[in-house]
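Peer 1: here are the coordinates; sequence isn't available:
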């Protein structure tokens, strides 16, 4: 499991094929606390999506600040990578259907284990379907 956002950036930059990173910012609605202290139950809703090349991102803090400039109504960010061919990264247009799939996966309660997820404080999050 990726523990830090910088680990994700480093891995994306080390791939043989150029990468485009896909970000889905989501808002949580905690309905009740679970018995275990670290577990929470609730729902997640998509708020906004963006795609970026790894070189366009300085840090998690910078990404979060940019997102907050649009809306502060997010609690988590789901991240996926899209591979290009050789040195050519996928375009924003090529990334769009994958961003839509991420939003649909979240909205329809699909398995989110394929995504790296961080909360606003850059803590890694594991989400299990109810």
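Peer 2: Cool, the structure landed. Predicted model, so just to flag it, every value in this text is computed and none were measured. Residues are numbered from 1 along each chain as shown.
Peer 1: For the rest of this, base every contact and every neighbour count on C-alpha atoms.
Peer 2: Fine.
Peer 1: Residue 9 in helix, strand or coil?
Peer 2: helix (DSSP: H, G, I helix; E, B strand; the rest coil).
Peer 1: from what I can see it touches residue 54, true?
Peer 2: Yes. Here residue 9 reaches residue 54: they are 6.0 Å apart, a contact under C-alpha atoms under 8 Å.
Peer 1: Show me where the protein has its strands.
Peer 2: Assigned by DSSP state E, the chain shows strands spanning 19-33, 40-52, 76-83, 116-119.
Peer 1: next, the one to line up against it:
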């Protein structure tokens, strides 16, 4: 399935035959201290930078009506972010996943993003649009 918007992600999760749990990691985009002058110039133009996980949360698709709801909840933590990474995990037939089930996968996701291993996740910008990285 092609995910062209955050709503597509929610629809896909709701359409799955097994219960889903959505994982989200909000990341800031910062300029590393050892950046070259070229990297600094590109960063000033909105290019490059390093992803720094700021906060994370998990939700069932039924707990989340829209990207705006997720964005409003994120704002209550007071952390600035430039991108949110999304992933999904499946439960078993008739058994919905809980936040406790998502704890370890969510922490692994945070660590993967910290290390720059982001290919398994769908990044969205602050307007809920998918971002093409690389």
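Peer 2: All right, it came through fine. Because the structure is predicted, anything quoted here is derived from the model rather than measured.
Peer 1: one step back: export the strands of the first structure to JSON lines and append columns for distance to residue 60 of the first structure.
Peer 2: Listed next are the strands of the first structure as JSON lines, based on distance: least, C-alpha to C-alpha, whole Å:
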{"stretch": "strand 19-33", "distance to residue 60 of the first structure": "12"}
{"stretch": "strand 40-52", "distance to residue 60 of the first structure": "13"}
{"stretch": "strand 76-83", "distance to residue 60 of the first structure": "10"}
{"stretch": "strand 116-119", "distance to residue 60 of the first structure": "10"}
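Peer 1: Distance to residue 89 of the first structure and mean neighbour count added to those, as a markdown table?
Peer 2: Shown next, in a markdown table, are those (distance: least, C-alpha to C-alpha, whole Å; neighbours: other C-alpha atoms under 10 Å):
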| stretch | distance to residue 89 of the first structure | mean neighbour count |
| --- | --- | --- |
| strand 19-33 | 5 | 19 |
| strand 40-52 | 10 | 17 |
| strand 76-83 | 7 | 22 |
| strand 116-119 | 20 | 20 |
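Peer 1: Name the nearest residue to the most centrally placed residue in the second structure, ignoring sequence neighbours.
Peer 2: Central residue of the second structure (C-alpha atoms, centre = their mean): residue 85, 1.7 Å from the mean position. Computed as C-alpha to C-alpha, 6 or more residues apart in numbering, the closest residue to residue 85 of the second structure that is not its neighbour in sequence is residue 123, at 4.3 Å.
Peer 1: Now do the same for residue 59 of the first structure: its match in the second structure.
Peer 2: Using TM-score structural alignment, the equivalent of residue 59 of the first structure in the second structure is residue 66.
Peer 1: how close does that match get to residue 72 of the second structure?
Peer 2: 10 Å (C-alpha to C-alpha, to the nearest Å).
Peer 1: Compare those two (neighbour count), which wins?
Peer 2: Taking other C-alpha atoms under 10 Å, residue 66 of the second structure and residue 72 do not tie; residue 66 has more neighbours (13 against 10).
Peer 1: I'd guessed that one sits against residue 8; true?
Peer 2: No. Residue 66 of the second structure is beyond contact range of residue 8, at 10.4 Å (criterion: C-alpha under 8 Å).
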